[in-house]
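Peer 1: All I have is the shape, not the residue letters:
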């Protein structure tokens, strides 16, 4: 699509019809009528159809037709069939170019409409997290692996419920529209159950039932649930998801692991115990980062994984959004190219006392 074309390429293509017709005219005058350059004038409207609308193609087609007549008269070709063949070539290419430009314009209009609908779907599916929720300050970062997409298979949500601040970060198996559909199912179930279920285990079981009804062919969703109350602690329920990162007041980093491994959501029917909740100290001034494996499994050119724990100092900015953006920029620099997996990060800061702890050191 022309609106996705780099500006330098678009500039070259914009001037190409003029350059081609000038080059053909010069070559025809220099070489004479015997070489047969005249039909190449039709390349002007052909290149014009690559960018711009049908009117641009028609203008260059008319210019090419006039140039063809002038060169034909100069070469004395119109008593012969070659002159009229060249004119027919210009007219035919111009007509086809105009038709192609009209069709492309219609497709671009349809694509713009689809993108508008997709942006509305994005706002419904992945709503902006609240800037503050109880004692927490929140920020989120999301990068989709699908080119030109705003959403993918990763999901997140923060809900202030009667039972505490409840959070989910998850990763749907697969990519594309099927993954987005599954993410919508999980988020819908979580938003409802977060208000109704009195404990985190009940919330997880309800999510498991919802996902099991929707998923087929052994698809699954890794997820981590968190509940943060007023007792300076966070309770986690981990469904086969990467461990959270906690940045302490002194700048040290913890990755608290669950007491036992558990299957992802959607695989509960295969047996095995569900995840066990585990409690982690989370005091004012500390930070909690929940993320998907698109962060920790991102590789640089030599194949090294992204060292998330070593980059905790990037979260030192007092503004949570800027801090998370610094981490995201460092991740993109580590990859050195387009991401091959969705990557979501949700940063929670326990604000209040001890804000000096929001500036972790490099040690």
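Peer 2: Perfect, thanks for sending it. All values reported here derive from a predicted model rather than from experimental measurement.
Peer 1: contacts and neighbour counts: CA atoms only from here.
Peer 2: OK.
Peer 1: which residues sit in contact with residue 264?
Peer 2: By C-alpha atoms under 8 Å, 6 or more residues apart in numbering, the contact list for residue 264 reads 220, 221, 222, 223, 239, 240, 241.
Peer 1: Let me know the closest of these to residue 161.
Peer 2: Closest approach between these and residue 161, by C-alpha to C-alpha: residue 223, at 19.0 Å.
Peer 1: Run a quick neighbour tally on that closest one.
Peer 2: For residue 223, the neighbour count with other C-alpha atoms under 10 Å is 27.
Peer 1: before we move on, what about the one 3 residues further on?
Peer 2: Using other C-alpha under 10 Å, residue 226 is surrounded by 22 other residues.
Peer 1: Might one say that it is in contact with residue 237?
Peer 2: Yes: using C-alpha atoms under 8 Å, residue 226 is in contact with residue 237, at 6.4 Å.
Peer 1: which residues are common contacts for the two?
Peer 2: Joint contacts of residue 226 and residue 237 (C-alpha under 8 Å, 6+ apart) are residue 200.
Peer 1: Report the contact partners of the closest residue to residue 274 other than its chain neighbours.
Peer 2: Spatially, and ignoring its direct neighbours in sequence, residue 274 is nearest to residue 262 (5.9 Å; C-alpha to C-alpha, 6 or more residues apart in numbering). Contact analysis of residue 262 by C-alpha under 8 Å, 6+ apart lists 238, 239, 240, 272, 273, 274, 275.
Peer 1: Structure two is appended below for comparative analysis:
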């Protein structure tokens, strides 16, 4: 889990790692020195037991970890050392034996150089693929902090999938003519199909948040987008003879209105926390609604709830990957208590403290995707300072 308040840290950890020249010239020098040591030992021990061929291990290591140029240097050193040894002791080994061994070493060196070149080509293609993947994922999930006309959203995002920036959690904050609108959501399930369902909701929010006059209207549009996605997925699965799993998404929609209030539409998600000066408390939801994708079970389950948001107050939104993080004893993470303890901290410091504490509490990498958002409204230039 990332630490600190740098752009990378506050935007979620980047697990994508491009291949690099892990060998380097230090390793190359060490391998050449090792070959020379083997040669000197062989010369010192005499003709009873020759060990010079052991130095081929250095050439193999170079082919695995070094560049082609560095591998050439190590391979030439290996061949030069074996050639020197067999020239020095050709009477003992015999001309034909020495010639056969040296010819074999040339073939081994050529094969190792070819393998090194193929590995470097593969690493280059992998680097390009990872770069493209990271660009796409950064487009889907924007790094923190997010800025709107009247708010700043700090937070962090951690995917439980190794070598991935994006998991099943989604979030967004947008400036619209209706005020700042924020989405946080969590797709039920894992894998590519869950990611597709989450991206369906996210892209729909990025479009309809600008046009729908009410926050309930936004929720309805997200519901319809997910239903269409599920129908399409099930139809494609049936045509392919597979079982298509239906996805639903827990979500929380937030809107900052011009009257100093916050509107909330709850869709089966973790309740938000209201952080006031020196205190934090869970917002009591009067009308909890069903997750997106299940509204047909109770079409009138959702409603808007208004809560006051005074200058200096902040709203904390998270997914259940945070609240359900467990320690070695199986206890859930005490998020409410932690937020009360850190309510006086500025948002970046609170985020950093929370990330570190989650890692210390769990003692392992996250087993579920987790997202945490801290929404701070700008009521005036003074409050924004």
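Peer 2: Right, received. Where do you want to start? Bear in mind the structure is a predicted one, so any value in this text is a computation, not a measurement.
Peer 1: that older thread, identify those among the contacts of residue 264 of structure 1 that sit within strands.
Peer 2: Within the contacts of residue 264 of structure 1, residues falling in strands by DSSP state E are 221, 222, 223, 239.
Peer 1: Check whether the third one really touches residue 239, as I assumed.
Peer 2: The one in question is residue 223 of structure 1. Yes: counting by C-alpha under 8 Å, residue 239 is a contact partner of residue 223 of structure 1 at 5.1 Å.
Peer 1: returning to what we had before: now render the contacts of residue 262 of structure 1 as CSV, adding distance to residue 231 of structure 1.
Peer 2: As requested, the contacts of residue 262 of structure 1 are exported to CSV (distance: C-alpha to C-alpha, whole Å):
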residue, distance to residue 231 of structure 1
238, 21
239, 24
240, 26
272, 31
273, 28
274, 25
275, 22
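Peer 1: Can you name the two of those residues that sit furthest apart?
Peer 2: 238 and 272 (14.0 Å).
Peer 1: Neighbour count: these two, which is higher?
Peer 2: Using other C-alpha under 10 Å, the more surrounded residue of residue 238 of structure 1 and residue 272 is residue 238, with 31 against 11.
Peer 1: do you know how far the equivalent of the more buried one over in structure 2 is from residue 294 of structure 2?
Peer 2: With TM-score structural alignment as the criterion, residue 238 of structure 1 lines up with residue 266 in structure 2. The gap separating residue 266 of structure 2 from residue 294 of structure 2 is 13 Å, by C-alpha to C-alpha, to the nearest Å.
Peer 1: Equivalent analysis for residue 232 of structure 2, please.
Peer 2: In this view, residue 232 of structure 2 and residue 294 of structure 2 are 16 Å apart by C-alpha to C-alpha.
Peer 1: Please say which of these two ends up with more neighbours.
Peer 2: Taking other C-alpha under 10 Å, residue 232 of structure 2 and residue 294 do not tie; residue 294 has more neighbours (19 against 13).
Peer 1: And that one? What does it align with in structure 1?
Peer 2: Counting by TM-score structural alignment, residue 294 of structure 2 lines up with residue 267 in structure 1.
Peer 1: now the residue nearest to that match when sequence neighbours are not counted: how far from residue 256 of structure 1?
Peer 2: Once flanking residues are discounted, residue 267 of structure 1 sits nearest to residue 220: 6.4 Å by C-alpha to C-alpha, 6+ apart. Counting by C-alpha to C-alpha, the separation of residue 220 of structure 1 from residue 256 of structure 1 is 23 Å.
Peer 1: for residue 293 of structure 1, same thing?
Peer 2: Distance, residue 293 of structure 1 to residue 256 of structure 1, by C-alpha to C-alpha: 16 Å.
Peer 1: who's more crowded, these two?
Peer 2: residue 293 (19 against 16).
Peer 1: Quick one: map the more buried one onto structure 2.
Peer 2: By TM-score structural alignment, residue 293 of structure 1 lines up with residue 320.
Peer 1: For residue 201 of structure 2, which residues are in contact?
Peer 2: 222, 225, 226.
Peer 1: Translate it into the numbering of structure 1.
Peer 2: With TM-score structural alignment as the criterion, residue 201 of structure 2 matches residue 186.
Peer 1: where's its match, which helix or strand?
Peer 2: According to DSSP states H and E, residue 186 of structure 1 maps onto helix 176-196.
Peer 1: Measure how the helix or strand following that helix sits relative to helix 176-196, angle-wise.
Peer 2: On the C-terminal side of helix 176-196 of structure 1, the nearest following helix or strand under DSSP H and E is helix 200-214. Counting by axes from the mean of the first three to the mean of the last three C-alpha atoms, to 10 degrees, helix 200-214 of structure 1 lies at 150 degrees to helix 176-196.
Peer 1: so helix 200-214 of structure 1 matches what in structure 2?
Peer 2: By TM-score structural alignment, helix 200-214 of structure 1 lines up with residues 215-229 in structure 2.
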